[in-house]
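> How does the following fold in three dimensions:
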Amino acid sequence: MAWIQINTVVKEALAEPLSDALMESGACSVTFEDAKDQPIFEPEIGTTPIWSTTKVVGLFDAETDAKQVIETLTNLLPEISAQHYKIEQLEDKDWIRAWMDQFQPMRFGDRLWIVPSWLEPPQADAVNLMLDPGMAFGTGTHPTTALCLTWLDQHAPEGLNVIDYGCGSGILALAANKLGALTVTGTDIDPQAILASQQNAQRNQADIPFALVKDFDSEPVDLLIANILAGPLKELAEEFDRLLKPGGTLVLSGLLATQAKELQRHYQSIGIELDTLKTNEEWGLLAGTKSC
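Take a look at the predicted model:
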């Protein structure tokens, strides 16, 4: 099926109104893109990141009258003149196949592989996680996920009880399970993450219970790993302390390397020494133990 895109670049305040106008004008979907290379490292939880200068793109069926759409848009949002909109034809191709082709098997550490569920594992005798990225964060491509997976490969949680806090696609919970953990549980604030995690657990024949944070509780465990953001990592310090056994290990990622010292000081104040820092690009991972 062929498509067209209608797009323009606007200031932050107009991004959401334009998105609404595009949907009202018949768009199948609307996406936001960074128009000026302005990375957003830590958006507030539950929000959609919007850049100060944002490219807003509406996707339409190729049979759509683009000029009529733009006329409708200018009536709905007269702040944006018609000449600012661009119309682009999209190549007619198999978009699902193009999306799938983006993902290839990835190796972390010595023996851990993340393999898209539609591909064969490169090494049948390795520790292979068959993963469907779905709509949840966590495919192994982000530096923080890679840091966590490599740490797990190097510190296999054999015989340990583990919590994956902020499970996303369930990738870290699955890795812990495959690497010999005694029990693994996972939690997230996003229902889509719970669904994706459950589906990936079934795909890997792994018995891992996942629950929304509001429904989650656990006895203290040997290892808690959280790949979220620096702000929530700081806010959750007392909860992590409660969920961790004395002498247990805490692994935190999702933080920028420049945020590590502040988090180390904060956790030290409650008796958790995060004395290991690993970095990948500008991102960091902290690991350490809770005092006995």
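
> For the rest of this, base every contact and every neighbour count on C-alpha atoms.
Will do.

> Gln192: what secondary structure?
Judged by DSSP: H, G, I helix; E, B strand; the rest coil, the three-state class of Gln192 is helix.

> Could you pull up the residues touching it?
Neighbour list for Gln192: 135-136 [criterion: C-alpha atoms under 8 Å, 6 or more residues apart in numbering].

> so how far is Asn227 from it?
Distance from Gln192 to Asn227, counting by C-alpha to C-alpha, to the nearest Å: 17 Å.

> Return the distance of stretch 126-139 from the chain's centre.
Relative to its parent chain, stretch 126-139 has a centroid offset of 11 Å by C-alpha atoms, centre = their mean, to the nearest Å.

> hmm, who's touching it?
Residues from elsewhere that reach stretch 126-139 (C-alpha under 8 Å, 6+ apart): 111-117, 121, 145, 168-171, 174-175, 178-179, 192-193, 196, 200, 203-204.

> let's see it at 7 Å
Stretch 126-139 is contacted by residues 111-117, 121, 145, 168-169, 171, 178, 192-193, 196, 200, 203-204 when judged by C-alpha atoms under 7 Å, 6 or more residues apart in numbering.

> Those in strands, which ones?
In this view, the contacts of stretch 126-139 that belong to strands under DSSP state E are 112-116.

> from those, which single one is nearest Ser19?
Pro116 (32.1 Å; C-alpha to C-alpha).

> For the closest one, give me its contacts.
Contact partners of Pro116, counting by C-alpha under 7 Å, 6+ apart, are 103-105, 130-132.

> Quick check: of these, which lies closest to Leu277?
Nearest to Leu277 among these, with distances taken as C-alpha to C-alpha, is Pro105, at 26.4 Å.

> Now do the contacts for that closest one.
113-116 are the contacts of Pro105 under C-alpha under 7 Å, 6+ apart.

> Just send the residues you listed back as CSV, with distance to Gly159 too.
Shown next, in CSV, are the contacts of Pro105 (distance: C-alpha to C-alpha, whole Å):
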residue, distance to Gly159
Trp113, 21
Ile114, 22
Val115, 25
Pro116, 27
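
> now, which of the residues you listed sits nearest Asp92?
Asp92 lies nearest to Pro116 out of those, by C-alpha to C-alpha, at 24.7 Å.

> what secondary structure does the nearest residue to Leu76 once chain neighbours are set aside sit in?
Excluding the flanking residues, the one nearest Leu76 by C-alpha to C-alpha, 6 or more residues apart in numbering is Ala21, at 6.5 Å. Of the three states, Ala21 takes helix according to three-state DSSP.

> I'd like the structure of this one too, to check against the first:
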Amino acid sequence: MPWLQLIIHSTRAQASAIEEALMDVGAASVTLQDDADQPILEPALGETPLWDATRITGLFEADINTKAVSLELLAQLPQEPLNLKWEQLEDKDWEREWMASFQPICCGERLWICPSWKEPPEPEAVNLMLDPGLAFGTGTHPTTFLCLQWLDQQSLEQAALVDFGCGSGILGIAALLLGAKQVIGVDIDPQALLATRENAGRNGLAADAMPVFLPKDAPQTSVDIMLANILAGPLVELAPLLTSQVRASGLLCLSGILASQADAVMSAYPAFDFDPVAQKEEWVRLTGRKVR
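Here you go, the predicted structure:
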């Protein structure tokens, strides 16, 4: 289906009103983007961040009356100096575009992450066949890659793990394929739990090999390894819970952390003796052993 997009350059103060007005005049979706190279890498807890200069894009079906929509927007926002720009959006099969860009990834000596629709480049390797669906985690992001690389280096035979913030299930499933006995997956997003179940089945794993739970339903257990690839703020808040579930001499692997946040996160886990920090781009992975 062909589409038109309406682009409006906005300030932080204008953005919410413009977003609401676009939905009122029939936009199928509204996207807000940075309009001045001002990165916001991690919001504060409970905060919905916006950029000082925000580009707002409303998506409309191609048969929309652009003049009528423009006039209605101007009438709804008489106090806002609006510069409206209509563009035709190229008609593509966006799902196929994304599928073409997701290629197999080597994550160490043994482990490959492979799109479920492609043949593994090394059939004899440990190949995790993945379709992330709507959940986070393909191995392409530095935080996920760093965790997968660490798992590839571990001896996981018969280990029990928690994958907290499991997303697509990629870390927990990798651990199972590398020899772990069981992984408990935990995520706040029901879509992530569904994606994890489907990806586990796609890799020939039994349903009870990686049971998944919302945090409120997750069992309080004691495991050999705790994996948590989320964000620095939640990692600090969750430190008592995550620490309590790692047995004596157990391992911790944390990511989703900017290099500038590493010390603050490590200080929230005093029970662990941390390894040297591993870094990829601006992101880091923290690993350590429970010593007290």
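
> Next, the TM-score between them, please.
The TM-score (TM-score structural alignment, normalised by the length of structure 1) is 0.93; 289 aligned residues with a C-alpha RMSD of 1.7 Å.

> wait, which of the contacts of Pro116 of structure 1 is closest to Glu44 of structure 1?
Using C-alpha to C-alpha, Asp132 comes nearest to Glu44 of structure 1 of the contacts of Pro116 of structure 1, at 26.0 Å.

> residues in structure 1 matched by the biggest strand by length in structure 2, start to end?
When structure 2 is scanned for its longest strand (criterion: DSSP E), the result is strand 246-258. Alignment of strand 246-258 of structure 2 against structure 1: residues 244-256, by TM-score structural alignment.

> mean distance, the matching stretch to its aligned residues in structure 2?
Here the mean offset of stretch 244-256 of structure 1 against structure 2 after fitting is 0.6 Å, by mean C-alpha distance after the TM-score superposition for structure 1.

> What residues of that stretch count as buried?
Across stretch 244-256 of structure 1, burial judged by 16 or more other C-alpha atoms under 10 Å covers 244-246, 248-256.

> Count the neighbours of the nearest residue to Gln153 of structure 2 once chain neighbours are set aside for me.
Using C-alpha to C-alpha, 6+ apart and skipping the chain neighbours, the partner closest in space to Gln153 of structure 2 is Gly108 (7.5 Å). The local packing of Gly108 of structure 2 (other C-alpha atoms under 10 Å) involves 15 other residues.

> Gly108 of structure 2 against Gln149, yeah?
Yes. Using C-alpha atoms under 7 Å, Gly108 of structure 2 is in contact with Gln149, at 5.4 Å.

> For Asp92 of structure 1, see how far away the corresponding residue of structure 1 for Lys216 of structure 2 is.
Taking TM-score structural alignment, the alignment pairs Lys216 of structure 2 with Lys214 from structure 1. To Asp92 of structure 1, Lys214 of structure 1 is 44 Å away according to C-alpha to C-alpha.

> Asp61 of structure 1: what's its closest spatial neighbour, skipping adjacent residues?
In space, Asp61 of structure 1 is closest to Trp3, 4.7 Å off (C-alpha to C-alpha, 6+ apart).

> Looking at structure 2, name the residue matched to the one you found.
The alignment partner of Trp3 of structure 1 in structure 2, by TM-score structural alignment, is Trp3.

> That match reaches Lys92, doesn't it?
No. At 10.2 Å, Trp3 of structure 2 does not count as touching Lys92 under the criterion of C-alpha under 7 Å.

> Mind checking which of these two has more residues around it?
Neighbours around Trp3 of structure 2 and Lys92, counted as other C-alpha under 10 Å, are more numerous at Trp3. The numbers are 16 against 10.

> can you give me how far stretch 215-230 of structure 1 is from the chain middle?
That offset, for stretch 215-230 of structure 1, works out to 17 Å (C-alpha atoms, centre = their mean).

> Would you mark the buried spots in that stretch?
220-230.

> Take the residues you listed and keep only those in strands.
Per DSSP E, the buried residues of stretch 215-230 of structure 1 map to strands at 221-227.

> now, which of the residues you listed sits nearest Thr276 of structure 1?
Nearest to Thr276 of structure 1 among these is Ile225, at 13.8 Å by C-alpha to C-alpha.

> What's the separation between the counterpart of Gly231 of structure 1 in structure 2 and Pro43 of structure 2?
Aligned by TM-score structural alignment, Gly231 of structure 1 pairs with Gly233 of structure 2. Per C-alpha to C-alpha, Gly233 of structure 2 is found 9 Å from Pro43 of structure 2.

> So between these two, which is more surrounded?
Counted by other C-alpha under 10 Å, Gly233 of structure 2 and Pro43 do not tie: Gly233 has more neighbours, with 17 against 12.

> Give me the nearest residue to the more buried one, chain neighbours excluded.
Leu45 is the one closest to Gly233 of structure 2 (C-alpha to C-alpha, 6+ apart), at 6.8 Å.

> how deep is that neighbour tucked in, by neighbour count?
Neighbour count for Leu45 of structure 2, taken as other C-alpha under 10 Å: 8.

> secondary structure element for it?
Using DSSP states H and E, Leu45 of structure 2 sits within no helix or strand.

> what's Ile257 of structure 2 in contact with, if anything?
231-232, 283-284.

> Can you give me every residue that contacts Leu149 of structure 1?
Taking C-alpha under 7 Å, 6+ apart as the test, what Leu149 of structure 1 contacts is 108, 172.

> Does Ala53 of structure 2 touch Asp34 like I think?
Yes. With contact defined as C-alpha under 7 Å, Ala53 of structure 2 counts as touching Asp34 (6.5 Å).

> how many other residues sit next to the counterpart of Gly139 of structure 2 in structure 1?
In structure 1, Gly139 of structure 2 lines up with Gly140, judged by TM-score structural alignment. Residues lying near Gly140 of structure 1 (other C-alpha under 10 Å) number 25.

> how much space between Gly140 of structure 1 and Leu22 of structure 1?
Distance from Gly140 of structure 1 to Leu22 of structure 1, by C-alpha to C-alpha: 33 Å.

> Leu227 of structure 2 is in contact with Leu251, isn't it?
No. Using C-alpha under 7 Å, Leu227 of structure 2 makes no contact with Leu251, being 8.7 Å away.

> Which of the helices or strands spans the residue most central in space within structure 1?
Residue closest to the average C-alpha location in structure 1 (C-alpha atoms, centre = their mean): Phe137, at 2.4 Å. Using DSSP H and E, Phe137 of structure 1 falls within no helix or strand.
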